[in-house]
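[1] pasted the sequence and its predicted model underneath.
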Amino acid sequence: MCQSCTPGQHCAEPGLSSPSGPCSPGYYCIQGSHTPTPQYYNNTDGESGAHTVEDVYFQIHFIGDVCPAGHYCPIGSARPEPCPPGSFMGQSGGVSETECHPCTPGFYCPDWGQSSAELRCPEGSFCPAGSVTGHQPDRQCPSGHSCPYGSVKPAICSPGTYQPLPSQPSCQPCPPGFYCLEGCTTPLPCPPGTASMIEGLQSQLDCSPCPPGFYCNTSALISPSGLCSAGHFCSSGATESAPVSQMYGDICPAGYYCPEQSSAPLPCPVGYILQDKGATSSNDCSPCPPSRYCIAPGSSQPSGFCAPGHYCIGGADTAAPQATLSQQTCFCDLISSSHLQKYDLCLLKHNITCSVHIPGRIPDMVLNHVYGNR
């Protein structure tokens, strides 16, 4: 009794007692094949009928075909062998599993016999070449990284961003008052002496110093803690309201005064002194004492004694004070006409000092109204 040719073999002639040989590589032969390279004729081009008697036979009796895409067929194959999960093969006629390509990076191939890689890696995961699934536990995006849709590998968070959670598609901007180094999982607070309202700081050097006239006494501030105290001054980066002998501020020095929110000491004007530290107002500045003069602003002691031939009654800003034109005019107005022989001349010429008149007739009480004169 005649039997169908053995699967994986072909029987090319009638009257055979054994198969003619194995099916050719890249093909598969099911039971009853008479050729080592069977090809199923499929009329898909709109033509009617088969081309040959052999085509008609194949249409009636399917005996095998070329190895389909996503599969491979070694010599003597009775059926196609599918490429395993994590791989694919785009062409037909494969002869070995080595022709199955690893799944494309950024994709995953979960099925047997895939002819293409079509599934992109999901958000929060990464898929290197040959991935079988998009949700492998050891391929979840770690904290400090981001894995957007179709990631091949985790992307480390860039400086100025952070990500505290695993399996996330993106990194978050570093919040104000903090800075974030590369791969940051927890923002780092800007130190005391700084206040930063801007997000996305990349290092501690980006933290803004506390502005002059203010102090910042805690970390992670977005605005100053308060105003510098009166009697002290706070330059940039102060950490306390009343600094003493610090790089960022000090108690107000002698000769100067410091109102609240001072960024630098303000000098007492010329003609004044201030001997004590910690002054808070210009009202604390005192006129230069009598017989002395104070020529420099910000003086804590008089500059020296009044020059010979001059006198200084208080508030003098030079060693040789001169009466002003208005003061000279005042002298002429106060002196009685009966005391001067040329009173009319004094009234007409205000630019002439009263000393051109008879000196002995100028009352002392008049001179005391002027801070200094010859």
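    Sure, I can see it. Numbering: from 1, shown residues only.

[2] from here on, just use CA atoms for contacts and neighbour counts.
    Fine.

[3] is it correct that residue 316 is in contact with residue 294?
    Yes. Residue 316 lies in contact with residue 294 (Cα atoms under 8 Å); the separation is 6.2 Å.

[4] what is in contact with these two at once?
    Common contact partners of residue 316 and residue 294 (Cα atoms under 8 Å, 6 or more residues apart in numbering): 271, 288.

[5] so residue 344 is in which element?
    Assigned by DSSP states H and E, residue 344 belongs to helix 343-348.

[6] could you point out which element follows that helix?
    Using DSSP H and E, the helix or strand that follows helix 343-348 in sequence is helix 364-367.

[7] what about versus this one:
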Amino acid sequence: MAGGPCPPGYFCPVGTAVPLPCPVGTFSDRMFLSMASECLSCPSGQFCGASGLTAPSGPCSPGYFCLEGVSSPIPAGHSEHGGPCPRGHFCPSGTSHPQPCPAGSYSNLTGQTSCFPCPAGYYCPENITTYSGHPCPAGFYCPRGECLGHSSQRQG
């Protein structure tokens, strides 16, 4: 077997007979690495599920968020790596940080890819987990998906 430059996805310390793969959760698209610390952490929103990768494996799964260095598209929920999308948020494919439910919607469940529209008769401010504490105030009407808040009432 002939030697040569250390290939992408690997590192070669002094005295290396065989290139060593970049660890799971990292990748490298460059040649000539000499230390594992030169491998790049998988970027947020992506996962690196094998060793020796030259590019991330793919996007984080829908309903999950992936922070830097994640090795699975569905992180188990360790806050330093990501996890299921929390209540009051939504996480489409490739999410790096959970997105708050926009006004007019809510999410009372974890692992959601989108938020539920606020039901008629209620209003939903941003980032809520339940609509029940927000009945439509007297003098207003609230159709489905309404985001009316008390701050938007007319001052008289």
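    Nice, I can see it. Everything numeric in this text was worked out from a predicted model, so none of it was measured.

[8] TM-score for these two?
    Once superposed, the chains reach a TM-score of 0.80 (TM-score structural alignment, normalised by the length of the second structure), with 153 aligned residues with a Cα RMSD of 2.9 Å.

[9] and the alignment partner in the second structure of residue 275 of the first structure, how close does it get to residue 86 of the second structure?
    Mapped onto the second structure by TM-score structural alignment, residue 275 of the first structure lines up with residue 108. Remark: distance between residue 108 of the second structure and residue 86 of the second structure (Cα to Cα, to the nearest Å) = 9 Å.

[10] neighbour-wise, which of the two wins?
    Legend: neighbour count by other Cα atoms under 10 Å for residue 108 of the second structure and residue 86, higher for residue 86 (22 against 15).

[11] how about the contacts made by the more buried one?
    Taking Cα under 8 Å, 6+ apart as the test, what residue 86 of the second structure contacts is 98, 109, 110, 111, 112.

[12] now do the same contact list for residue 67 of the second structure.
    43, 44, 45, 46, 80, 81, 82, 96, 97.

[13] not counting its neighbours along the chain, what's nearest the match of residue 275 of the first structure?
    What sits nearest to residue 108 of the second structure in space, not counting adjacent residues and going by Cα to Cα, 6 or more residues apart in numbering, is residue 129, at 4.5 Å.

[14] quick one, what contacts the corresponding residue of the first structure for the one you found?
    For residue 129 of the second structure, the aligned residue in the first structure is residue 300 (criterion: TM-score structural alignment). Residues near residue 300 of the first structure by Cα under 8 Å, 6+ apart: 254, 255, 273, 274, 275, 276.

[15] most neighbours of all those, which one?
    Highest neighbour count within the contacts of residue 300 of the first structure: residue 273, with 30 neighbours (other Cα under 10 Å).

[16] which ones among the contacts of residue 86 of the second structure lie within strands?
    Among the contacts of residue 86 of the second structure, no residue falls in strands (DSSP state E).

[17] need the residues you listed in TSV (columns: distance to residue 92 of the second structure).
    Below are the contacts of residue 86 of the second structure laid out as TSV (distance: Cα to Cα, whole Å):
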residue	distance to residue 92 of the second structure
98	9
109	15
110	13
111	10
112	8
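
[18] pick out the most distant pair among the residues you listed.
    98 and 109 (13.2 Å; Cα to Cα).

[19] contacting residues around residue 56 of the second structure?
    Per Cα under 8 Å, 6+ apart, neighbours of residue 56 of the second structure: 26, 27, 42, 43, 46, 47, 48, 49.

[20] identify the residue nearest the geometric centre of the second structure.
    Nearest to the mean C-alpha position of the second structure, by Cα atoms, centre = their mean, lies residue 65 at 2.2 Å.

[21] quick one: that one is in a strand?
    Yes. With DSSP: H, G, I helix; E, B strand; the rest coil as the criterion, residue 65 of the second structure is part of a strand.
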